[in-house]
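[1] this one's structure only:
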């Protein structure tokens, strides 16, 4: 089915491989005919590296306040500061490790690597280096240009790719950039796969092809349209698209001048929305700090209110997160994105037996309330998109995500996707014939509080044991630190060690701010007394 946008000269249509425009190149032998390629260690490059994972805040402080320039090689990929730790040598070294990992996977043998970038400044240079390194390994490359992480994942599958690379630093500050690997399934590697890539990086492994077997580089600019077409096809099974069009929703969208701008415009136009689109030029110039939190989105809140919009949406640079502003100009909080998406999908029915959802241990219990309403169940996972997605694949989940505004709708792609979240939210408003503030008012409200507690090195396990002992009669989950569920009062506490600092991260949720703060106070007292 094709969806034409009103008042536009484009059409979102079903994706066809013939729409690729390959660059001219000589005929090349297949990989099977090329013979074995060299898999070898590469020399160590002179760079400063930190292997641990760091939060965006810790990274920003390290890079700016202390003048340091850390390189983060983690299960999430590679990140560093452009002009500092993220050097051309580092990029080639990481891509070499990724290529060696692809060689180990041996599937699909002749598949290309699909490359997209989030649009931030300097990303084109990093993408060029990465694609050259991939071609040197004998891999054909499909260059999407500026593309959402979810779009890149979807196109990996459409091209029957061996994997993908996204040039992005997610919501990190503008001076940061990095590489995020994707599997042949178009999703983030699971924990064991990601650890293997990290190991290959530290071993200096790489793959080198002979001169007559270097990979080609082709361009494909159909990714935005293919992604939007997939979302439209899926959302039409939730609520008839014509109903959304008739509602004529007035939407303000802040795309941060990055990868979500084109897809967001195409989707909202196809859904018949009246769009006020700010920060949409794909220049990569951030008009405000890129993390989509309340203090960074005051202009959007004002725009929604003053322009009489029905809703406002904000994306981060690679558009894998979505936060929402209601018609009153109120930032409703990241946690609502997943809860509203789940309500939209589960309320449409059609799941036969009870549906299953997935969310990490630090995600609001709003998702549990939505699931209970529809007789669904929630699978909890350790923090991290890859952990959520692994559970979704294992359990056959209808939807999943995290409390940071990330929604994973497997009908589209197993990656957090702001376009899926936009469509589900608008579908819910249409089906319920309700404003966003009314929908929020129908959802049980909770207060979340967070804190960091310093501990001496090596005492995290002892502190966690003390937490378990204090709440021994509660429901306890130890997948990722320790989570205590106090079901009788609708509250929970999650305590987990930082990977980068000698601290414990505490997060509590309760029906009131006072109770959430009291839980943190008590947990901190237990930890300090351990």
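    Yes, it's here. Given the structure is predicted, the values throughout are model-derived calculations rather than measurements.
[2] only C-alpha atoms for contact and neighbour calcs from this point on.
    Noted.
[3] Longest helix in this structure, by number of residues?
    If you go by DSSP state H, the chain has its longest helix at helix 88-105.
[4] got the contact list for that helix?
    39, 42, 45, 47, 78, 126, 129-130, 133-134, 137, 162-163, 181, 196-198, 200-201, 204-207 (CA atoms under 8 Å, 6 or more residues apart in numbering).
[5] Next up, a structure to set beside the first:
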């Protein structure tokens, strides 16, 4: 363990080390990270995977070289979704490294570490890696004990089979759903269409080719980036539209009429139909009140956390929660694994539609309606100064300090929090209408300005 009094430069953000290849993520730096990973994990084998980004091979090679130099073997899983690598780590009880920048533009890439239970690495272990990177005290294997690379080409197949064990495939197969899926040229280009085919769905794919430049659309699955999928769904020929981000740990849906479904509502749908009295649900304070309303109706216990998938996952494990997730389409289903999993979320929704024999729009129709607005603004001052100004001037009826400031105002609430990866303040607002939520967000941004 590192000496806690010796603080190193922070490298890991909310979801791994992110940066621009050959600027931030140079071969030399990535090799040091690889050597630090091998030194800290002190294990026989580490599994590695990557998404489709064009810089992935360079970064992979540098990280792998560093790991091998410490005498640790690497199991090459190839291109696959992050949750597929996490499933492999969980089943085989090995550490993992995934080369991905998730939904970020193609000029970025990243290095994310996975624990032996398939969850994202705890912050304390990331600090150990950061310390070793800075100090340069790496393990060095002699020639006879250098790490070796082996290939395992069946990780995606194992992952698909693991998902099928959680749902009732026979029900989904009988329904013969028509599904349009946009994998965004990312890591799920093979896995999600293959899972749908094995579930006897009639599948039309969009952007289901590996293109690390994300030529067809931005990898963030927001409505403004999903015009082709939404237009296809408006033809009325499909039961469900599905879209992933770059590494497919998230999944968003479009209903049979071409309406985009907010991530809060898809999470609330899973909570409604897959929990019962006494079940525990975990979500960040940024999620809308629809999840709390559904929990109250089901008699489920809602636990709120700071923003961040690793925080939600760890809290789910601690609380033995069944369902968790974020408002961005990141759904975690505890019976499968404690991480965001886009394909698992897709399978759960299809299973639900088959079981209830209803369209997704009908399943969503009786959920409470809240309007959310999300934005961000540049943070040019110390957060503590901005925080004090907001507290003094916002006139909040109540303030939740779980993560940043969640201000309960007369016409809704606003969450303002500093980003963990950029010099910006992120804003989440909820009200009765999108227009009013936007007004609340702009009100907080205005009083936060110097």
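    Cool, got the structure. Everything quoted here is computed from the prediction, not taken from an experiment.
[6] So after superposing, what's the score?
    Remark: TM-score between the superposed chains equals 0.91 [TM-score structural alignment, normalised by the length of structure 2]; 442 aligned residues with a CA RMSD of 2.5 Å.
[7] So what touches the helix or strand just after the longest helix of structure 1?
    Following helix 88-105 of structure 1 in sequence order, the next helix or strand is strand 113-117 (DSSP states H and E). The contact list for strand 113-117 of structure 1 (CA under 8 Å, 6+ apart) reads 123-124, 127, 131, 134, 139-149, 152, 155-156, 161-168, 259, 318.
[8] Which of these fall in helices?
    123, 124, 127, 131, 134, 149, 152, 155, 156.
[9] Tell me who's in contact with the residue lying closest to residue 382 of structure 1 once chain neighbours are set aside.
    Leaving aside its sequence neighbours, residue 382 of structure 1 sits nearest to residue 480 (CA to CA, 6 or more residues apart in numbering; 5.0 Å). Taking CA under 8 Å, 6+ apart, we find residue 480 of structure 1 in contact with 361, 381, 382, 383, 496.
[10] Could you identify which of those has the most neighbours?
    Among the contacts of residue 480 of structure 1, residue 361 has the most neighbours (other CA atoms under 10 Å), with 27 neighbours.
[11] which SS class is residue 341 of structure 1?
    Here residue 341 of structure 1 is recorded as helix under DSSP: H, G, I helix; E, B strand; the rest coil.
[12] Correct me if wrong: it contacts residue 429.
    No: using CA atoms under 8 Å as the test, residue 341 of structure 1 is too far from residue 429 to be in contact (10.7 Å).
[13] Have a look at the two and say which one is more surrounded.
    The residue with more neighbours, out of residue 341 of structure 1 and residue 429, is residue 341; 28 against 20, by other CA under 10 Å.
[14] where's the more buried one relative to residue 356 of structure 1, distance?
    Distance from residue 341 of structure 1 to residue 356 of structure 1, counting by CA to CA, to the nearest Å: 14 Å.
[15] ok, back up a step: the residue nearest to residue 382 of structure 1 maps to what in structure 2?
    Structural correspondence for residue 480 of structure 1 with respect to structure 2 (TM-score structural alignment): residue 403.
[16] would you say its match is within a strand?
    No: under three-state DSSP, residue 403 of structure 2 falls outside any strand and is assigned coil.
[17] any idea how far it is from residue 422 of structure 2?
    According to CA to CA, residue 403 of structure 2 stands 16 Å off from residue 422 of structure 2.
[18] and if you look at residue 236 of structure 2?
    Distance from residue 236 of structure 2 to residue 422 of structure 2, by CA to CA: 41 Å.
[19] same question, residue 212 of structure 2
    23 Å.
[20] Pull the number of nearby residues for residue 324 of structure 1.
    By other CA under 10 Å, neighbour count at residue 324 of structure 1 equals 30.
[21] What range does the helix or strand containing it cover in structure 2?
    Using DSSP H and E, residue 324 of structure 1 sits within strand 322-325. Under the alignment (TM-score structural alignment), strand 322-325 of structure 1 falls on residues 251-254 in structure 2.
[22] what's in contact with the matching stretch?
    Contact with stretch 251-254 of structure 2 is made by 221, 230, 233, 240-245, 260-263, 266, 328-331, 341-343, 345-346, as judged by CA under 8 Å, 6+ apart.
[23] Then stretch 423-443 of structure 2?
    286, 288, 369-380, 411-419.
[24] First-to-last residue distance for it?
    One end of stretch 423-443 of structure 2 sits 20 Å from the other (CA to CA).
[25] That stretch: how far from the chain's middle?
    22 Å (CA atoms, centre = their mean, to the nearest Å).
[26] Now that stretch: buried residues?
    Across stretch 423-443 of structure 2, burial judged by 16 or more other CA atoms under 10 Å covers 424-431, 433-434, 436-438, 440-442.
[27] farthest pair in those?
    Using CA to CA, the pair of the buried residues of stretch 423-443 of structure 2 lying farthest apart is 424 and 433, separated by 25.1 Å.
[28] dump the residue contacts of residue 355 of structure 1.
    Residue 355 of structure 1 touches 346, 375, 376, 377, 397, 398, counting by CA under 8 Å, 6+ apart.
[29] In the stretch 201-350 of structure 1, what residue spans correspond to helices?
    Along the stretch 201-350 of structure 1, the segments classed as helices by DSSP state H, counting those that start in this stretch run 223-235, 241-247, 260-270, 298-306, 335-347.
[30] how about JSON lines for those helices, with distance to residue 322 of structure 1 added?
    Formatted as JSON lines, those follow (distance: least, CA to CA, whole Å):
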{"stretch": "helix 223-235", "distance to residue 322 of structure 1": "15"}
{"stretch": "helix 241-247", "distance to residue 322 of structure 1": "20"}
{"stretch": "helix 260-270", "distance to residue 322 of structure 1": "10"}
{"stretch": "helix 298-306", "distance to residue 322 of structure 1": "13"}
{"stretch": "helix 335-347", "distance to residue 322 of structure 1": "7"}
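[31] just to revisit the earlier point, between residue 212 and residue 422 of structure 2, point out the one with more neighbours.
    Neighbours were counted for residue 212 of structure 2 and for residue 422 using other CA under 10 Å; residue 212 has more, 20 against 11.
[32] Quick check, the more buried one in contact with residue 186.
    Yes: with contact defined as CA under 8 Å, residue 212 of structure 2 and residue 186 form a contacting pair (7.2 Å).
[33] Please identify every residue contacting each of those two.
    Common neighbours of residue 212 of structure 2 and residue 186 (CA under 8 Å, 6+ apart) are 52, 53.
[34] dump the residue contacts of the equivalent of residue 311 of structure 1 over in structure 2.
    Alignment note: residue 311 of structure 1 maps to residue 240 in structure 2; criterion TM-score structural alignment. Residue 240 of structure 2 makes contacts with 177, 178, 179, 180, 233, 253, 254, 255, 256, 360, as judged by CA under 8 Å, 6+ apart.
[35] Good, wrapping up.
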